[in-house]
Structures are given as C-alpha cells and as structure tokens.
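Undergrad: Quick one: sequence plus predicted model below, questions after.
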Amino acid sequence: MKINILTLFPDMFEGPLTDSIIGKAAEKEIVKIETTNFRDFSDSKHKTVDDYPFGGGAGMLLKAQPIVDAITHIAQENPETKKRVILMDPAGKKYNQNLAEELAQEEHLVFICGHYEGYDERIKAHITDEISIGDFILTGGELSAMVIIDSVVRLLPEVLGNTLSNQTDSFSTGLLEHPQYTRPREFRGQEVPEVLLSGNHAKIAEWQDKESLRKTWIRRPDMLDKLDLTQKQKEWIQEFEVGN
C-alpha cells in the first residue's frame, strides 16, 4: 500500500508512523508512507496557504490552489494506481471498523490534513471521501489521519504477527472482544476462569462467545441492534437480564 499525507506539519508524523507496528510494516515494505507539505505548492510570493472567507466569518480558510496542485502532483507521480483521496473533516462520514476494512483493500490512499476554520469548498471536486473520527474538533487533521492510518495498516497482510489478531478484534466481529487473561493463574485474589485452563477448545470457544456478548450487552448495547442474533445468543441475553 502507498499512503501520501498532505499536511502543513509533516514532522508530526515522525514518531507515530515510524515506530512500533507501523514502523515495522514500513521497514518490510508492506506500506510506503510519504508526507508532503502542501505549502510547497503555493503559487503566492510568500507561500501563503490560507485567506479570508468571502462573505465574512471567523478565522481563515485553506485555499484550494496549493492542495489541488499537491493532489495533482501525486496523481502524476503515480498515474497507474487508483487513489482514495480522503479529506479529514469533522463534517465527514463517521469512521468505524467497517470503513477501516474497506480502506485496507485499497492500493493507494491520500490524506488531506486541514487547519484553520476549514477549506475552500472547491477542493471537494478532487477528493473521494470526507471522513471524521468523531463529533469533536481538533486543531488540525493530522491526529485523525494518524488514527485512520494506524487502524488501516494493521489490517494489511503480514503486518500483525498473529493472523487471527485483527479478525477477532472488537468491532470486527460485531461484538466487543471477550475478556482475556495471562499468567499467573492467580493475581492478588483474582483467579483465571477455570474453563480457560480446561483444554476443552469447544467449551473455551463457547465461553469466549458468551463473554463477548455479555461485555457488549453491558457496555455497548446499541451494537446488538445491528446484529442478527442466534437463538443461543438470545437465551444468553435473557440470562444476563435475569442476573442483572
């Protein structure tokens, strides 16, 4: 996968995208990530990238010209690949695991990180997606782009050591992930559930499914409305309700 990031602050990406799992993926050439300061594409004498909005209003808007020319430059450098050009925008589609899995299938992603009060609307003709990571405002699009890149890259083949890791993640199955334990068996009066020590894989799988459902029922009951529950899962929920 190729990822381009258009930003006024490329140094912000040095740590998060060069360390840990993402850094290792880049070392293995599973993903190639490049940052571009779109100020370099400004055609003004002083390399300005913002201006006052027509009609008045608070703050400054990012101009269309530097961003559009940066996108065009990337397209000309890589004409052979289809691109998803993603605008980080609080008004965009809310990000979730399904969208992460969709983006992980792409060959080339381009992220545009904004600042100030917004963008000149005319850049929208050059993008494919507007995405928000939540109903709140950040000082810029860099942090939200990092979140999306991290969630996408970890889904790429061979990035995670265990191929089952991303398949059993919370949200990937439609439920939150079940509780997990490691050594020691007893920690300050708290024991590992006996079933996990039994070696009976069928019973362990059933316990994991039930506890995943219980966790979702307690913490995110809204997620259950989107699922076609099995008869067994419906019985478990009745059991939870009785014991609550």
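TA: Thanks, I have it. Numbering: from 1, shown residues only.

Undergrad: rest of the way, CA atoms for contacts and neighbours
TA: Noted.

Undergrad: remind me, longest helix of the protein?
TA: Assignment by DSSP state H gives helix 201-219 as the longest helix of the chain.

Undergrad: How far does the next helix or strand along the chain from that helix sit from its chain's centre?
TA: Moving toward the C-terminus from helix 201-219, the next helix or strand (DSSP states H and E) is helix 231-243. Relative to its chain's centre, helix 231-243 lies at 32 Å (Cα atoms, centre = their mean, to the nearest Å).

Undergrad: Look at the residue nearest to the spatial centre of the chain and tell me its secondary structure.
TA: What sits nearest the mean C-alpha location of the chain, by Cα atoms, centre = their mean, is residue 148, with 2.8 Å. Here residue 148 is recorded as helix under DSSP: H, G, I helix; E, B strand; the rest coil.

Undergrad: State the distance from the nearest residue to it once chain neighbours are set aside to residue 79.
TA: In space, residue 148 comes closest to residue 100 once its chain neighbours are excluded; the distance is 7.2 Å by Cα to Cα, 6 or more residues apart in numbering. With distances taken as Cα to Cα, to the nearest Å, residue 100 is found 24 Å from residue 79.

Undergrad: Can you classify residue 5 by secondary structure?
TA: Assignment for residue 5 (three-state DSSP): strand.

Undergrad: So it is in contact with residue 38, correct?
TA: No - at 9.4 Å, residue 5 does not count as touching residue 38 under the criterion of Cα atoms under 8 Å.

Undergrad: hold the first one in mind and look at this next one:
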Amino acid sequence: MRIDVLTLFPEMFEGVFSSSILGKACDKGIVALNTVNFRDYSNNKHNTVDDYPYGGGGGMVLKPEPIFAAVESLPLHQEEGQDPVKPRVILMCPQGETFTQKKAEELSNEQHLVFICGHYEGYDERIRQYLVTDELSIGDYVLTGGELPAMVVIDSVVRLLPGVLGNEMSAVTDSFSTGLLEYPHYTRPAKFRDWEVPEMLLSGHHENVKRWRRKESLFRTLERRPDLLEGRELSKEEKAWVVEWKGRKQEE
C-alpha cells in the first residue's frame, strides 16, 4: 500500500511514521508512507494556500489550486502488469463520516490512499465536490488541523495489512472487529496481591476459554457500549447471557 499525506506540517509525521508498528511496516516494505507539503504547489509569489471567504465571515479558507496540484502530481500506484490505480482521496474534516473499525477494514483493501489535512476555517467547496472520494471525522469535536486525525486513521488501517502485526489474530479479535468490545486480558503472575486470574483461563480447556471470552465480551459491551447491540441478532446462548448479566446488575 502507498499512503500520501498532504499537510502544511510534514515534520509532525516524522516520529509517527518511523516508530513502532508503522515504522516496522515501512521497513518490511508492506506500506510506503509519504508526506507532501502542499504549500510547495502554491501558484503565487507569497506561497499562500488560503484566502478570505467569498461573502465575508471569519477565518481563512484553503484554496483549491495547491490542493488539486499536489494530488495530481502524485505518482499513481501500479502493480507489475496491471493498470495504474486511482487513489482514494480522503479529506479529514469534522463534517465527515465518523471513522469506524468497519471503515478501517474497507480502506485496508485499497492500494493507494491520499489524506488531505486542512487548517484554518475550512476548504474551498470544490475540493470536496471534485477531488475527494471520502470525508472522515474521528469524532464530534474540532481540532486545529487534520494531521492528528490522519495519524489515527493511518495507524488503524496499516495495522490491518497482512504481515504488519506479529499475531494475525490480534486484529481479528480487536474491539469492534466482531461488533463487540474485546474480552478482558490477563498475564503472569496468576496472583498479584490479592487479585487472581479467572480460573477458567488457567484450565487449559480451549473451547471453554473461547466460550468464556465470548461471554465476557458480551458482558463488557452491555456494560460500556450497549448501543453496539442495537439491531444485532443474538444467538440463544447470547440471549441467556444477557438475562444472566441483567440478573447480576439487579443484585448489585
């Protein structure tokens, strides 16, 4: 996969792209991460990339020319013997679709992603209309720019690529990947102070452990994110677990 990030602050990505999972993915050749300062594509002598909005109002608006020029300058991703692939061009924006694990899984199947990180009051609307394919938001709040949201999305997508994580099952069992929150984890020692690891996890019975994890995953979701269960078709066993959980809550 190739990922290009259009930003006025490419230095913000240096540590993120060279460290931890992203850095290892680059070293393995699984992903190529690249930043582009779209100020370099300004068409005026002052290298400005923003201007006052037509109709008045506060703030400045990013101009279309440097954004379009920067995206159109990018080399298209091309596998040997195949036609060039047009990238998904993603605008990081508070007005965009809320980013989810499902969206991360969708984007992880692409070969070329381009992220546009804005600043100031907003974007010239023609960028939205004629250039981008997706608008994404990481939550209902506003940041000073699109760099941090882009980092979040990129990390979430890259970790799903084959060969990036040491254990391929890690991504499969993540919270939200199954539609539920992930079950509790424990490691050594089996007893820490007066707190012991659940006996089931020490039993060595893989099927029972699997069932315990499914049950705890459902309980955790009921406790913390019941909205995730809306419209979900529960099995007979899961319905019984819901009744058990409600009984416990009444006793508390």
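TA: Perfect, thanks for sending it. Quick caveat, the model's predicted, so the values are computed rather than measured.

Undergrad: So after superposing, what's the score?
TA: Laid over one another, the chains give 0.98 as their TM-score (TM-score structural alignment, normalised by the length of the first structure), with 244 aligned residues with a Cα RMSD of 1.1 Å.

Undergrad: on that earlier part again, now the longest helix of the first structure against helix 231-243, angle please.
TA: Relative orientation of helix 201-219 of the first structure versus helix 231-243 (axes from the mean of the first three to the mean of the last three Cα atoms, to 10 degrees): 50 degrees.

Undergrad: whereabouts in the second structure does helix 201-219 of the first structure align?
TA: Taking TM-score structural alignment as the measure, the second structure aligns residues 206-224 with helix 201-219 of the first structure.

Undergrad: Residue in the second structure paired with the residue nearest to residue 148 of the first structure?
TA: Counting by TM-score structural alignment, residue 100 of the first structure corresponds to residue 104 in the second structure.

Undergrad: ditto for residue 170 of the first structure
TA: Residue correspondence to the second structure (TM-score structural alignment): residue 170 of the first structure is matched to residue 175.

Undergrad: Now for its match: which residues touch it?
TA: 181-182 (Cα atoms under 8 Å, 6 or more residues apart in numbering).

Undergrad: Would you mind measuring from it to residue 46 of the second structure?
TA: 48 Å.

Undergrad: Kindly report the same for residue 63 of the second structure.
TA: Separation of residue 63 of the second structure from residue 46 of the second structure (Cα to Cα): 14 Å.

Undergrad: Which one's more surrounded, these two?
TA: residue 63 (21 against 8; other Cα atoms under 10 Å).

Undergrad: what about the longest strand in the second structure?
TA: In the second structure, assigned by DSSP state E, the strand with the most residues is strand 88-98.

Undergrad: which residues in the first structure form strands?
TA: Residue ranges of the strands in the first structure, as given by DSSP E, are 2-7, 32-37, 50-51, 61-62, 84-94, 108-112, 129-132, 186-187, 190-191.

Undergrad: Residue 155 is in contact with the match of residue 100 of the first structure, correct?
TA: No - using Cα under 8 Å, residue 104 of the second structure is not in contact with residue 155; the gap is 9.4 Å.

Undergrad: Nearest residue to the equivalent of residue 161 of the second structure over in the first structure in space, ignoring adjacent ones along the chain?
TA: By TM-score structural alignment, residue 161 of the second structure lines up with residue 156 in the first structure. Distances taken as Cα to Cα, 6+ apart put residue 104 closest to residue 156 of the first structure, at 6.3 Å, once the chain neighbours are dropped.

Undergrad: ok, the residue nearest to residue 148 of the first structure - contacts?
TA: 148, 151-152.

Undergrad: out of these, who's nearest residue 216 of the first structure?
TA: residue 151 (20.8 Å; Cα to Cα).

Undergrad: Near the closest one, how many other residues are there?
TA: Neighbour count for residue 151 of the first structure, taken as other Cα under 10 Å: 20.

Undergrad: Once you drop chain neighbours, what's closest to it?
TA: Spatially, and ignoring its direct neighbours in sequence, residue 151 of the first structure is nearest to residue 100 (6.3 Å; Cα to Cα, 6+ apart).

Undergrad: so stretch 143-152 of the second structure aligns onto which residues of the first structure?
TA: Stretch 143-152 of the second structure maps onto residues 138-147 of the first structure, going by TM-score structural alignment.

Undergrad: Mean deviation, the match of helix 201-219 of the first structure versus the first structure?
TA: Its matched residues in the first structure lie on average 0.5 Å from stretch 206-224 of the second structure after superposition (mean Cα distance after the TM-score superposition for the first structure).

Undergrad: What are the buried residues along that stretch?
TA: Under the neighbour-count criterion of 16 or more other Cα atoms under 10 Å, stretch 206-224 of the second structure has 209, 212-222 buried.

Undergrad: Stretch 10-26 of the second structure now?
TA: 13, 17, 21-26.

Undergrad: What's the match for residue 10 of the second structure in the first structure?
TA: Here residue 10 of the second structure is matched to residue 10 in the first structure, going by TM-score structural alignment.

Undergrad: so who does its match touch?
TA: Residue 10 of the first structure neighbours (Cα under 8 Å, 6+ apart): 35-37.

Undergrad: go on, residue 109 of the first structure?
TA: Shown in contact with residue 109 of the first structure (Cα under 8 Å, 6+ apart): 1-4, 83-86, 103.

Undergrad: what's the answer for residue 37 of the first structure, then?
TA: Applying Cα under 8 Å, 6+ apart to residue 37 of the first structure gives the contacts 6-10.

Undergrad: burial count for the closest residue to residue 58 of the second structure other than its chain neighbours?
TA: Excluding its sequence neighbours, the residue lying closest to residue 58 of the second structure (Cα to Cα, 6+ apart) is residue 121, at 7.7 Å. Residue 121 of the second structure: 17 surrounding residues under other Cα under 10 Å.

Undergrad: just residue 200 of the first structure next, same as before
TA: 10.

Undergrad: picking that back up, gap between the residue nearest to residue 148 of the first structure and residue 14 of the first structure?
TA: Look at residue 100 of the first structure and residue 14 of the first structure: by Cα to Cα, they are 22 Å apart.

Undergrad: likewise residue 226 of the first structure?
TA: To residue 14 of the first structure, residue 226 of the first structure is 38 Å away according to Cα to Cα.

Undergrad: same thing with residue 112 of the first structure?
TA: Going from residue 112 of the first structure to residue 14 of the first structure by Cα to Cα gives 17 Å.

Undergrad: How about residue 178 of the first structure?
TA: Distance of residue 178 of the first structure to residue 14 of the first structure, given as Cα to Cα: 34 Å.

Undergrad: Fine, thanks again, bye for now.
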